[in-house]
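> here's my sequence, what's the structure:
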Amino acid sequence: MSNSAGTGGLAKRAATSGFSWWGRELGTYAVIYMAILGLVAFTLFVSALQGVDFVPFLERYAQSAVSGCVLVGSMLLIAVCVKALVYDRSGSPLRAVVASLSAIVRSDMLWRYLFACAWLILMLAAFLYNKMMIPEVAPFSWDPTFARWDQVLFLGHSPWEVLHPMLGYPMITATLDLLYGLWGPMMFMFWAGAFASPRVPALLRARLWMSMILSWIVIGLVMATLLSSAGPCYFGDVVPGMTSPYAGLMQYLAEARSEPPLLAVIAQEYLWQGHIGNHDMPGGISAMPSMHNAQAVLFAAFAYRLDRRFGHAMTVFALLIFIGSIHLGWHYAVDGIVGAGAALAIWWICGAFAPKMFPNAFSAARPVNP
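Purely as a prediction, here's the structure:
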């Protein structure tokens, strides 16, 4: 994409000002916001019946939102500094950096980003609460089946055994663990960044939001309930009387880095302790389909609509998430395959329906208001 698409949006101010976009946004995309509010209202009703406090779920994703803001802010600062060093002709890169950052602060980009983050926090908090109820509605029963399917796909071997000779080194494992942990902040970066950026056509942003919402509901709740499973890291716990084919992997992960432990090891223990009732903090267990893989595929599909190189980069990220989901014991390979396929189907469906649902959406990039 040309550089003018971004800087031009900052230089050429829109006729409207202040927060006038709020009403236009809520009116044009009322279906999206009503879907989020509907899920939240249902969740609040259920949580009230069960006597469970919903606030911790909001706090859980507020922390992810802050991490996402830090990630985006860091990337933005780096981009502005590089631009000043490479393209500035005034002889004062520092002045150019300050001018660019001031223009961003004076624009509505920051407020739009925070507005989008607030809605995503609501959506994810409701999703997580309902995800935690999956084992109560449908106890884990599919793990042996998915383990067998994996062995069929990988010619009699578990996928982790095939990957381990290449990945079974602490440095590689730690890198995949870090990338896997970045998935949460990146979710906020894509959701809120698509809304804040003047480079993203409004209809494309609507398609991304619709796809992400449907993936959480259809893939992360409906399909996850119908195909209830815990994942390789919990195989020995949920399939009694059967030797876990993942015992070697879990032993390696525990020993790969002990101080501090891998993020995956910490998170897996935290989720299991919550599952067996040793704490009541937010966190649910569900393997099939993989939401990490589903969302990563949506990131790549969205990125390709903006820039081919961006799409290539996000495809690499999606592949690393798929590999990491297996190597870190979170998912069976079929979890990622089903999740990615379902996400692509949802992306295609939303692409077909978005223009009809939002005929008043801007088809061109949005200029940034002062």
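> every contact and neighbour count from this point should use C-alpha atoms.
OK.
> mind listing the helices for the stretch 51-200 of the chain?
With DSSP state H, counting those that start in this stretch as the criterion, the stretch 51-200 of the chain has helices at 55-87, 93-106, 109-132, 134-137, 143-153, 159-167, 170-181, 183-196.
> buried residues of the longest one, list them for me.
Under the neighbour-count criterion of 16 or more other CA atoms under 10 Å, helix 55-87 has 57-58, 60-62, 64-65, 67-69, 71-72, 80-81, 84-85 buried.
> now it and helix 109-132, what's the angle there?
Between helix 55-87 and helix 109-132, the angle comes out at 140 degrees (axes from the mean of the first three to the mean of the last three CA atoms, to 10 degrees).
> export the helices of the stretch 51-200 of the chain to JSON lines and tack on distance to residue 283?
Output for the helices of the stretch 51-200 of the chain, formatted as JSON lines (distance: least, CA to CA, whole Å):
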{"stretch": "helix 55-87", "distance to residue 283": "9"}
{"stretch": "helix 93-106", "distance to residue 283": "35"}
{"stretch": "helix 109-132", "distance to residue 283": "7"}
{"stretch": "helix 134-137", "distance to residue 283": "12"}
{"stretch": "helix 143-153", "distance to residue 283": "20"}
{"stretch": "helix 159-167", "distance to residue 283": "25"}
{"stretch": "helix 170-181", "distance to residue 283": "15"}
{"stretch": "helix 183-196", "distance to residue 283": "14"}
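> residue 260: which of those helices is closest?
helix 170-181 (10.8 Å; CA to CA).
> other residues contacting that closest one?
167, 256-257, 262-264, 320-321, 324-325, 327-328 (CA atoms under 8 Å, 6 or more residues apart in numbering).
> how close does the residue nearest the centre of the chain get to residue 120?
Central residue of the chain (CA atoms, centre = their mean): residue 187, 3.3 Å from the mean position. Counting by CA to CA, to the nearest Å, the gap from residue 187 to residue 120 is 9 Å.
> alongside the first, I'd like the structure of this one:
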Amino acid sequence: MSRTASLRTAVERHFGWAWAAGIAMAVATVVLSAINELPIKDPDALIPGYIRFPLIILTAIALDVVPRVVWRSRRAPREFGRHWRAVLDERWRLQHWLFAVGGLSAWYLCYTAFRNLKSMVPYVNSAVWDDEFARIDRVLWFDHDPSQVMHDLFGTGIAAHFFSAVYFIWIALVPVSIAIALVFSRRTQAGSWFVTAVAFDWALGALFYLLLPTLGPVYHEGQRQLFTALPETYNTLLANQLWDDRVAMLADRDAGLQTIAAFPSLHVGIMMTICVFLEYVRARRWVRVTSWVFFVLTVIATMYLGWHFFVDVLGGMALGSFTVWAAAMATGNRFGLVPRLADEPEETPAREQQAAVCD
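Next up, the predicted model:
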């Protein structure tokens, strides 16, 4: 193998393009911070990143190792230490440590930069496109408001609590999916592909937030009254808190992050990425069906609760589909221009292949 081909393979298999997306976003964050005199902030200030990030890694590894050790030791507790060493030898050789930590590091860089860029939108671009997006929605829905249609179809009682739960489940879904791709699965080619696709989601999502700022129907003056009939849920509390955060940041640049931005819907976009990716890697049927069902529920929830316009949903679907394709091209998971899961590196032990999530 030539030196050029070897370098390309290393970049493809070790999150080179995810790191590139993260570094580009980090540079943009620093530049926009300097221009607009905005501080760069830890997106989750409750627990500092230098504590939280190692905890994420160690917790995921513990969940991968401990149940296996306990199961093997169930009939011979005194053999716990031997089984512990055996599982670590099987599951966590140096090669996989480097793979998992590298992927999680690239993911966290993208996440941190994305949250800061999203927060800077009101200072970078003061335009708001909600009026235009609301008009496009009514044209596409034959002079009906999509959120009102959802309320008429599902009612405004128990459905509000159900869709609120769907929205909050999604919040946990992204880190869980990353953990599955990097920690629990041994398909390194699939893991690199998926993490890179999510990195592209965040990078392009941040770009569109900056170019076409929107707030979403729940904050839009012409539609806000549609959501007052909904019962109070965790979603209501979150919507109010996010608005308070935005007002506080616009009054004081040193306040916390504001996270209101609607186009495209990354709830929809990342769910589309997950669903399309699972189709390409031929995941088990029940996994794919479950993912598509949750995708549909996510689409409905985002409009029902007023987080996104229908145009945002369409944008999210297009974005999520594109990033899977782009990440396939970037990570070598392709046949020509057609995405296809590549073979695992030859050095990956055969027994580790049996632990893969995909068929």
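> mind checking the TM-score on these two?
The pair, once superposed, lands on a TM-score of 0.73 when counted by TM-score structural alignment, normalised by the length of structure 2; 327 aligned residues with a CA RMSD of 4.2 Å.
> circling back: so what corresponds to the residue nearest to the centre of structure 1 in structure 2?
In structure 2, the residue matched to residue 187 of structure 1 (TM-score structural alignment) is residue 174.
> follow-up on the earlier one: give the ChimeraX command for selecting the buried subset of the contacts of helix 170-181 of structure 1.
Buried residues within the contacts of helix 170-181 of structure 1, by 16+ other CA under 10 Å, are selected in ChimeraX with:
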select :167,256,257,262,264,320,321,324,325,327,328
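> which one of the contacts of helix 170-181 of structure 1 is nearest residue 210 of structure 1?
Once CA to CA is applied, the member of the contacts of helix 170-181 of structure 1 that ends up nearest residue 210 of structure 1 is residue 321, at 22.1 Å.
> residues contacting the equivalent of that closest one over in structure 2?
Alignment note: residue 321 of structure 1 maps to residue 298 in structure 2; criterion TM-score structural alignment. Going by CA under 8 Å, 6+ apart, residue 298 of structure 2 touches 163, 166-167, 170, 267-268, 271.
> repeat the analysis, applying 7 Å as the threshold.
By CA atoms under 7 Å, 6 or more residues apart in numbering, the contact set of residue 298 of structure 2 is 166-167, 268.
> among the residues you listed, which recur in structure 1?
For the contacts of residue 298 of structure 2, the contacts that persist in structure 1 are 167, 268, with contact defined as both residues aligned by TM-score structural alignment, their matches' CA atoms under 7 Å.
> now the contacts of residue 298 of structure 2 in CSV, with distance to residue 325 of structure 2?
Listed next are the contacts of residue 298 of structure 2 as CSV, based on distance: CA to CA, whole Å:
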residue, distance to residue 325 of structure 2
166, 27
167, 26
268, 16
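> from residue 167 of structure 2, how far out is the match of residue 321 of structure 1?
In terms of CA to CA, residue 298 of structure 2 sits 7 Å off from residue 167 of structure 2.
> same deal with residue 228 of structure 2?
18 Å.
> comparing those two, which residue is more hemmed in?
Counting neighbours by other CA atoms under 10 Å for residue 228 of structure 2 and for residue 167 shows that residue 167 has the greater number, 22 against 11.
> for residue 335 of structure 1, state which of the contacts of helix 170-181 of structure 1 is nearest.
residue 325 (9.2 Å).
> not counting sequence-adjacent ones, nearest residue to that closest one?
residue 331 (5.3 Å; CA to CA, 6 or more residues apart in numbering).
> repeat that for residue 190 of structure 2.
residue 341 (6.7 Å).
> assumed the one you found was part of a helix.
No: with DSSP: H, G, I helix; E, B strand; the rest coil as the criterion, residue 341 of structure 2 is assigned coil and is not in a helix.
> residue 259 of structure 2 matches what in structure 1?
With TM-score structural alignment as the criterion, residue 259 of structure 2 matches residue 284.
> neighbours of that match, how many?
20.
> what of residue 301 of structure 1?
Counted with other CA under 10 Å, the neighbours of residue 301 of structure 1 add up to 21.
> quick revisit: for residue 185 of structure 2, see how far away the residue nearest to residue 190 of structure 2 is.
Residue 341 of structure 2 is 14 Å from residue 185 of structure 2, by CA to CA.
> thinking again about what came up before, looking at the helices of the stretch 51-200 of structure 1, which is buried most?
helix 183-196 (a mean of 22; mean count of other CA atoms under 10 Å).
> with structure 2 overlaid, report how far it is off on average.
Following the fit onto structure 2, the mean deviation recorded for helix 183-196 of structure 1 is 2.1 Å by mean CA distance after the TM-score superposition for structure 1.
> identify the residues contacting that helix?
Under CA under 7 Å, 6+ apart, the answer for helix 183-196 of structure 1 is 64-65, 67-68, 72, 109, 112-113, 116-117, 200, 205, 209.
> of those residues, which is the nearest to residue 235 of structure 1?
Ranked by distance to residue 235 of structure 1 (CA to CA), the contacts of helix 183-196 of structure 1 are led by residue 64 at 28.1 Å.
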